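Q: Have a look at this prediction, sequence included:
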Amino acid sequence: MQQLDELSSLIAQHTKGDGVFSTAIPRLWLIRQSKRTEPFQGVQHPALCIIAQGSKQVLLADELYEYGPARHLVASADLPITSQVVEASPEHPYLSMRLDLDLAALGAMMLEVAQPAPITVQKTCGKALCISKSDPALLEAALRLVRLLDAPDDIAFLAPLIEKELLYRLMRGDQADKLRRMLMPESRLVQVNRAIAWIRDNYDKPFSIDRVASEARMSTSSLHAHFREVTAMSPLQYQKQLRLQEARRLIMSEALDAATAAHRVGYDSPSQFSREYRRLFGAPPIQDVSRLKVVPATYAQAGA
């Protein structure tokens, strides 16, 4: 598809080497990787991700999502994921763009845009991650947004208009219902997002399910059911993933020893921390971090 070829060319032009690159356009990121990566963990924030070249796998709990060119992923909550570039080479690198969702703009648009007719939900749209086919109108808007990087004087005026068009395309596409539920004040997705936000703010402290349910304005049974429906994990499993990811970041970026990092994120037992760390990341802390330091650019792609 000509649109994908041009989008690939533009992303390659504006990414020098492997990694995740911010741009002059607010909320727009470009990603490049010249080889298959190891699986890496991170938190995926609400975003639209479009792959121009190559392919990627995303694991949410035990549910696997794979997508490549002409398909896009939308995340509608903060989700601990494991991501891996599975198709890339120096000659044909993995190239993608990520637009972090402006929830305020989406909320305003929800009031303006008529709800489309119901669309059969795809199997790739069971949780707060959805994968859909990218139609030409969506790709054309994405392409025009990235083209603005070559016209910096136009960004301030035109980028918000094109971003609004992209949001409009999403609100009229087969993920419209999930996006609307993300924004409706008392929808289950909004309630679960309240629980997620509270856990993220208090991940290093013990908590009761009753407290989280109260923060979400749900019953405990409803919280358990709908939290798993959105995230594919329980609230306690979600907390554990956040703790371990933050401990990994502390060991990597602040050179903390494993015991100090474990205590910092809320673990009382170093041995329990070590067991759970190895279970999630596949190696003990010291060995895992030594491996990460060899591939820092790849590590930065977690969650992108």
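A: Perfect, I can see it now. Numbering: from 1, shown residues only.
Q: can we go C-alpha only for contacts and neighbour counts from here?
A: Will do.
Q: Distance of the closest residue to Ser219 other than its chain neighbours relative to Ala255?
A: Spatial nearest neighbour of Ser219, excluding adjacent residues (C-alpha to C-alpha, 6 or more residues apart in numbering): Ala213 at 5.8 Å. Distance of Ala213 to Ala255, computed by C-alpha to C-alpha, to the nearest Å: 36 Å.
Q: The two - which one has more neighbours?
A: Taking neighbours as other C-alpha atoms under 10 Å, Ala213 and Ala255 compare with Ala213 leading, 21 against 12.
Q: dump the residue contacts of the more buried one.
A: By C-alpha atoms under 8 Å, 6 or more residues apart in numbering, the residues touching Ala213 are 195, 219-220, 223.
Q: is it true that it lies in a strand?
A: No: per DSSP: H, G, I helix; E, B strand; the rest coil, Ala213 lies outside any strand segment and is helix.
Q: Tell me how far it lies from Ala225.
A: Applying C-alpha to C-alpha to Ala213 and Ala225 gives a distance of 11 Å.
Q: Put this next to the first one:
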Amino acid sequence: MTTEILTQVNKLFKNDGIHDTFFNGVKIYTTSKYDPLSPFIYDVCLILVLQGKKIGHLSEHTLTYDSNNYLVVPTTLPLECETYASKEEPFIGLIVSIDKKMMYEIIDMVSKKETSELQDNSIGVFSDEVNQDIEDLTLRLLKILQSREESKILEEPILKELFYRIAVGKNSSFLHKMFLDNNNEAKIARALKIIHTECETNLDISNLARQEGMSVSSFHTHFKNITSHTPLQYIKKIRLNKAKDLIAKHKYQVVDAAYEMGYDSASQFSRDFKTYFGYPPKDVKPSSEENSSVIS
């Protein structure tokens, strides 16, 4: 990213944290300190890194996103991320929620010739190269965000152009699969959304498979290919991340957070929590939106 981009984005925030913008679906995230590997939930978003670097891990898969590579998460996924930043060179990133209706329209309109040239990708997240088109769009977007009036008028066209550019990126094949309703990838994406919104309930995997017209074995196979987790592993991670937010942001007691997330045993919850986060839930510090473990 260019120095002009950094000049423009620095006009939009003063301190570390997650900052709202005049676009409902765009936030700026900044931090001036290194963050070690930590679990997060990413929910259907594009991350453009303007300065610094993050390394994301999904099981054995590793993805680097920095000023040369953006990250696209077309479905709800638990990732473990490491953030490289310092006071001299803070991490600065744009978190752009992907408008599904807009993306459906774009995917439907993209030519078959363009999609046939895409590299195949099976996991539910990918990084791609920041080209000149993306860089130019980022600069324009940052300038628009400085004006409430321009933001109101130009939000939809510039986001549509941005989503088009990522839809034709060389690694975007999975994005296309996610937005074609009859694909197995799209079926799993719908199941992931149900899990994300209803994780505290007693979810039945066979029912989720049946709702999408899939056999249980096929559902498990495609689920693992996309998320690198079994359904039960995935549900557990979603529950633990949401429980952490309940404790940190909403001041829940540990036992209350456990039961809210569908655990019958607070002690089992505490064991699972410590295994996942590396510390017990009683050590969770109060935090605000900027430290949320759910990114969307």
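A: Arrived safely, thanks for sending. Note that this is a predicted model, so its numbers are computed, not measured.
Q: so where is stretch 41-54 of the second structure in the first structure?
A: Counting by TM-score structural alignment, stretch 41-54 of the second structure falls onto residues 43-56 of the first structure.
Q: From the rest of the structure, what touches that stretch?
A: With C-alpha under 8 Å, 6+ apart as the test, stretch 43-56 of the first structure has contacts from 4-5, 7-8, 66-81, 83-88, 92-101, 302-304.
Q: out of those residues, which are inside strands?
A: Counting by DSSP state E, the contacts of stretch 43-56 of the first structure place 66-67, 71-75, 79-81, 83-87, 94-100 in strands.
Q: which parts of stretch 6-24 of the first structure are buried?
A: Neighbour-count burial for stretch 6-24 of the first structure, counted by 16 or more other C-alpha atoms under 10 Å, picks out 7-8, 10-12, 14-15, 18-21.
Q: Likewise for stretch 130-138 of the first structure?
A: 130-132, 134, 138.
Q: so it matches what in the second structure?
A: By TM-score structural alignment, stretch 130-138 of the first structure lines up with residues 126-134 in the second structure.
Q: neighbouring contacts of that stretch?
A: Stretch 126-134 of the second structure is contacted from outside by 63-65, 67-73, 162, 165, 169-172, using C-alpha under 8 Å, 6+ apart.
Q: Try it again at 10 Å.
A: With contact meaning C-alpha atoms under 10 Å, 6 or more residues apart in numbering, stretch 126-134 of the second structure is reached by 1, 46-49, 62-74, 136, 138, 140, 161-163, 165-166, 169-175.
Q: Give me the buried subset of those residues.
A: By neighbour count, with 16+ other C-alpha under 10 Å, the contacts of stretch 126-134 of the second structure hold 1, 46-49, 63-74, 138, 162-163, 165-166, 169-175 as buried.
Q: can you give me the strands in the stretch 101-250 of the second structure?
A: Taking DSSP state E, counting those that start in this stretch, the strands of the stretch 101-250 of the second structure run over residues 126-129.
Q: Excluding residues flanking it in the chain, which one is nearest the residue nearest to the spatial centre of the first structure?
A: Per C-alpha atoms, centre = their mean, the C-alpha nearest to the average position across the first structure is that of Gln44, at 2.3 Å. Spatial nearest neighbour of Gln44 of the first structure, excluding adjacent residues (C-alpha to C-alpha, 6+ apart): Gly303 at 4.5 Å.
Q: Number of residues surrounding the one you found?
A: Applying other C-alpha under 10 Å, we find 19 residues neighbouring Gly303 of the first structure.
Q: just Ala300 of the first structure next, same as before
A: Ala300 of the first structure sits with 16 neighbouring residues when counted by other C-alpha under 10 Å.
Q: Show me what Asn10 of the second structure lines up with in the first structure.
A: When the first structure is aligned by TM-score structural alignment, the residue opposite Asn10 of the second structure is Ala12.
Q: now the angle between strand 94-100 and the helix or strand its match falls within, please.
A: Assigned by DSSP states H and E, Ala12 of the first structure belongs to helix 2-13. Inter-element angle recorded for helix 2-13 of the first structure and strand 94-100: 90 degrees (by axes from the mean of the first three to the mean of the last three C-alpha atoms, to 10 degrees).
Q: Show me what helix 2-13 of the first structure is packed up against.
A: Judged by 3 or more C-alpha pairs under 10 Å, 6 or more residues apart in numbering; DSSP states H and E, the packing partners of helix 2-13 of the first structure are strand 28-33, strand 47-53, strand 94-100, helix 136-147.
Q: Ile199 of the first structure: which of those is closest?
A: Among these, the nearest to Ile199 of the first structure by C-alpha to C-alpha is strand 47-53 (20.2 Å).
Q: distance from the helix or strand that that closest one is followed by to the second structure after superposition?
A: Once the chain leaves strand 47-53 of the first structure, the next helix or strand it forms, by DSSP H and E, is strand 55-60. Following superposition, strand 55-60 of the first structure is found to deviate from the second structure by 1.5 Å on average (mean C-alpha distance after the TM-score superposition for the first structure).
Q: Run through who's touching stretch 139-158 of the second structure.
A: Residues from elsewhere that reach stretch 139-158 of the second structure, judged by C-alpha under 10 Å, 6+ apart: 1-2, 4-12, 21-26, 94, 99, 102, 134-135, 137-138, 159, 162-164.
Q: one more time with 7 Å, if that's ok
A: 5, 8-9, 12, 21-23 (C-alpha atoms under 7 Å, 6 or more residues apart in numbering).
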